[in-house]
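>>> predicted coordinates and the sequence they were generated for:
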Amino acid sequence: MDLFGSSTFKALERGLDGSQLRQKAISQNIANVDTPYYKAKNVTFKQTLSEAMNQPTLQANRTNDKHVEFSKSTNTPLVQTNRNTMYNHNQNNVDIDFEMAELAKNQIYYNALIDRMNGRFTSLQTVIRGGN
């Protein structure tokens, strides 16, 4: 029995991975706010996550109904560099106000995922203890 293999746990895990990657990109942007020619990075994982969740499972020829269905899981968060803009005289395009807002938004998103994950673990703990 795979307690942590449900689609909810997998979605939460992928969301946390994406949030961690976004945190890293935002931190790099903030650290390089005054670096000449530095171009801001952005992580797109919410779209990737929703696409992964909405993808149908891969149909395979199963010879027995008890065989497990295959699924596609090739989607990964994408780190993109925005090279089309320039905010500073040194060719740098990091907007510190935008980055700080994105940092706060990512922190709220991460905390929401952690709260949801804790709720799932609490539910499992209640079941294991027999409802007490």
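Arrived safely, thanks for sending. Being a predicted model, the structure only gives us computed values, none of them experimental.
>>> switch to C-alpha atoms for all contacts and neighbour counts from now on
Noted.
>>> could you list the buried residues of stretch 29-44?
Taking 16 or more other Cα atoms under 10 Å as the basis for neighbour counts, the residues of stretch 29-44 that come out buried are 29-30, 32-34, 37-44.
>>> next, format those residues as JSON lines and append distance to Arg14 and secondary structure.
Below are these laid out as JSON lines (distance: Cα to Cα, whole Å; DSSP: H, G, I helix; E, B strand; the rest coil):
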{"residue": "Asn29", "distance to Arg14": "23", "secondary structure": "helix"}
{"residue": "Ile30", "distance to Arg14": "24", "secondary structure": "helix"}
{"residue": "Asn32", "distance to Arg14": "27", "secondary structure": "coil"}
{"residue": "Val33", "distance to Arg14": "29", "secondary structure": "coil"}
{"residue": "Asp34", "distance to Arg14": "32", "secondary structure": "coil"}
{"residue": "Tyr37", "distance to Arg14": "32", "secondary structure": "coil"}
{"residue": "Tyr38", "distance to Arg14": "28", "secondary structure": "coil"}
{"residue": "Lys39", "distance to Arg14": "26", "secondary structure": "coil"}
{"residue": "Ala40", "distance to Arg14": "23", "secondary structure": "coil"}
{"residue": "Lys41", "distance to Arg14": "20", "secondary structure": "strand"}
{"residue": "Asn42", "distance to Arg14": "17", "secondary structure": "strand"}
{"residue": "Val43", "distance to Arg14": "13", "secondary structure": "strand"}
{"residue": "Thr44", "distance to Arg14": "12", "secondary structure": "strand"}
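>>> put this beside the first:
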Amino acid sequence: MALSFDKALGIHQHTLGIRAKRAEVLSSNIANADTPNYKAQDVDFSQALKQASSKQRGVGLGATHQNHFSIQSQLQAQSQYRIPNQPDTGDGNTVDMQQEQAAYMENALEYQMSLGFLESKFMGLKKAIRGE
């Protein structure tokens, strides 16, 4: 009997990748807080999760031979520009450091939570394999 990791791990494998992408985007915002005309971005988690969990992820590659594997491109979470909460300070930068730091911390906690869920899934799989 074949083991399907997609079924065994559930949605947690997708959330980890999305949270990692969001951490990159948020850290880029923080790094560019003083860059003139920089526009803050964010990743829409619910939209990216729908894209990741659907069967139509990425672009399918055509096989030219019957023995070729079916390969799909990895999820590319799309970052979107954030609507600023503060008025323009004159330099065109839309980064609000307090908002970015809070979002980054929240994302880091949720990333750790996703890691914990995956760890518990793997522990359950190990127990099942061992017959415990």
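Nice, thanks for sending it over. Predicted model only: the values in this text are computed from it and were never measured.
>>> rewinding a little: tell me which two of the buried residues of stretch 29-44 of structure 1 sit farthest apart.
Using Cα to Cα, the buried residues of stretch 29-44 of structure 1 span at most 24.1 Å, a distance reached by Asp34 and Thr44.
>>> Thr81 of structure 1: which of the buried residues of stretch 29-44 of structure 1 is nearest?
Looking at the buried residues of stretch 29-44 of structure 1 and their distance to Thr81 of structure 1, the nearest is Lys41, at 4.4 Å (Cα to Cα).
>>> pull the longest helix from structure 1.
helix 96-128 (DSSP state H).
>>> average gap between that helix and structure 2?
Mean deviation of helix 96-128 of structure 1 relative to structure 2 after superposition (mean Cα distance after the TM-score superposition for structure 1): 0.6 Å.
>>> let me see the contact set for the residue nearest the centre of structure 1.
When Cα atoms, centre = their mean is applied to structure 1, the residue found nearest the centroid is Gly18 (2.2 Å). Listed by Cα atoms under 8 Å, 6 or more residues apart in numbering, the contact partners of Gly18 of structure 1 are Val43, Phe45, Lys46, Pro77.
>>> report the buried residues of the helix or strand that contains it.
Assignment of secondary structure by DSSP states H and E places Gly18 of structure 1 within helix 7-31. Residues of helix 7-31 of structure 1 classed as buried: 9, 11-12, 14-19, 21-27, 29-30 (neighbour count, 16+ other Cα under 10 Å).
>>> one more: stretch 103-116 of structure 1?
By neighbour count, with 16+ other Cα under 10 Å as the criterion, the buried positions of stretch 103-116 of structure 1 are Leu103, Asn106, Gln107, Tyr110, Leu113, Ile114.
>>> out of the residues you listed, the closest to Glu51 of structure 1 would be?
Ranked by distance to Glu51 of structure 1 (Cα to Cα), the buried residues of stretch 103-116 of structure 1 are led by Leu113 at 18.2 Å.
>>> quick check: closest non-adjacent residue to the closest one.
Closest residue to Leu113 of structure 1 apart from its sequence neighbours, by Cα to Cα, 6 or more residues apart in numbering: Leu12 at 6.3 Å.
>>> settle this for me: that neighbour is touching Met117, isn't it.
Yes - between Leu12 of structure 1 and Met117 a contact is recorded at 6.8 Å, counting by Cα atoms under 8 Å.
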